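Engineer: Starting from these lines, generate the structure:
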Amino acid sequence: MQQRLTLITLGVRDLSRSLKFYEEGLGWKKSPDSQEAVAFFSLGGIVLSLFGWDSLAADANQSAESSGFRGITLAYNTRSREETDAVLQLAEKAGGKIVKPAEEVFWGGYSGYFTDPDGHLFEVAHNPFWEMNEQGQVLLP
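Structural biologist: Alright, predicted model coming up:
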């Protein structure tokens, strides 16, 4: 596993309100890869994603109202399904807890989640629609 992150996802209560803040307030440009339920912003090699709070919790097999769910996930994108499985196994062997085994997901990729010893959620995902450079950075259009 390379020492890097590719995606930070913030669970938001109101996507329209958040988009207004980031686009109009901060002047950030949303990626054309964004969809109705999720927005992506390129941050110079890392992607910021805005996704509904409840949807993010469900995607990670967490309770949206649990005091343990913090409304944020960190992601490590891989180049293949096999690498996704290997990284999840490595995290578990290192003392992490698998909270969602890797599986095919609704957006066409393959992902799973683990928590570190303090409960921070990490998604490990293969997104066949995103290009990655040699350093493992996601290259959004």
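
Engineer: From here on, just use CA atoms for contacts and neighbour counts.
Structural biologist: Fine.

Engineer: what about the longest helix in the chain?
Structural biologist: helix 81-93 (DSSP state H).

Engineer: buried set for that helix?
Structural biologist: For helix 81-93, the neighbour count (16 or more other Cα atoms under 10 Å) marks 81, 83-85, 87-89, 91 as buried.

Engineer: want to put them side by side, so please do this one too:
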Amino acid sequence: MDQRVSLITLAVGDLERSAAFYEALGWQRVPSPDGVIAFDLIGQTLGLYSRAALAEDLGIPADSVGGFSGVTLGHNVRSAEEVAPILALAEEAGGRILRPAGDVFWGGFIGYFADPDGHVWEVANNPFSPLSANGEFRWEGH
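Structural biologist: Predicted coordinates for the structure are as follows:
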């Protein structure tokens, strides 16, 4: 198996509400089949999919999909000064700030927000892992 995450799928309660949230962050939809809303990322895609439909695909009760699963989605930026404005944008779009922008023990600068369905995003500047010219994140520059 190659070391790659190609698609991140988020189970959401209302596809259009969730899509509007990500569009308010400045993201643009790409063509996708009915029932799925997709946003191309740098080397990956974020897919929004009905919580009920995803649960059906998984063969589990719909009420067992959701809530904080212990997973966060990371969005790294080039400078510490970029973190707070992104958190503010997420809050304006209907997200909830979980941790305001600030220093973190490992030497970076981070903040957390939850999207309207409770999916947790970390916005981070990691001085030890600068983004490439095209925006790719590489752990410790590797």
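
Engineer: where does the TM-score land?
Structural biologist: Scored against TM-score structural alignment, normalised by the length of structure 1, the superposed chains reach a TM-score of 0.52; 82 aligned residues with a Cα RMSD of 2.4 Å.

Engineer: Would you check the span in structure 2 matched by stretch 15-27 of structure 1?
Structural biologist: Under TM-score structural alignment, stretch 15-27 of structure 1 corresponds to no residues of structure 2.

Engineer: cool, and stretch 120-131 of structure 1?
Structural biologist: Going by TM-score structural alignment, stretch 120-131 of structure 1 sits over residues 119-130 in structure 2.

Engineer: what does that stretch contact?
Structural biologist: By Cα atoms under 8 Å, 6 or more residues apart in numbering, the surrounding residues in contact with stretch 119-130 of structure 2 are 10, 67-68, 71-80, 83, 86-87, 107-115, 137-141.

Engineer: Next: stretch 10-17 of structure 1.
Structural biologist: 18, 37-38, 48-57, 71-73.

Engineer: List only buried entries from those residues.
Structural biologist: In the contacts of stretch 10-17 of structure 1, the ones that pass as buried (16+ other Cα under 10 Å) are 18, 38, 48-57, 71-73.

Engineer: still on that earlier bit, who does the helix or strand just after the longest helix of structure 1 touch, helix- and strand-wise?
Structural biologist: With elements assigned by DSSP states H and E, the helix or strand that comes after helix 81-93 of structure 1 is strand 97-104. With contacts taken as 3 or more Cα pairs under 8 Å, 6 or more residues apart in numbering; DSSP states H and E, strand 97-104 of structure 1 sits against helix 81-93, strand 110-115.

Engineer: Looking at those, which is nearest to Ser42 of structure 1?
Structural biologist: strand 110-115 (20.6 Å; Cα to Cα).

Engineer: Might you report the residue contacts of the residue lying closest to Ala101 of structure 2 once chain neighbours are set aside?
Structural biologist: The shortest distance from Ala101 of structure 2 to any non-neighbouring residue, by Cα to Cα, 6 or more residues apart in numbering, is to Gly111 (4.2 Å). When contacts are counted by Cα under 8 Å, 6+ apart, Gly111 of structure 2 touches 83-84, 87, 97-102, 122-124.
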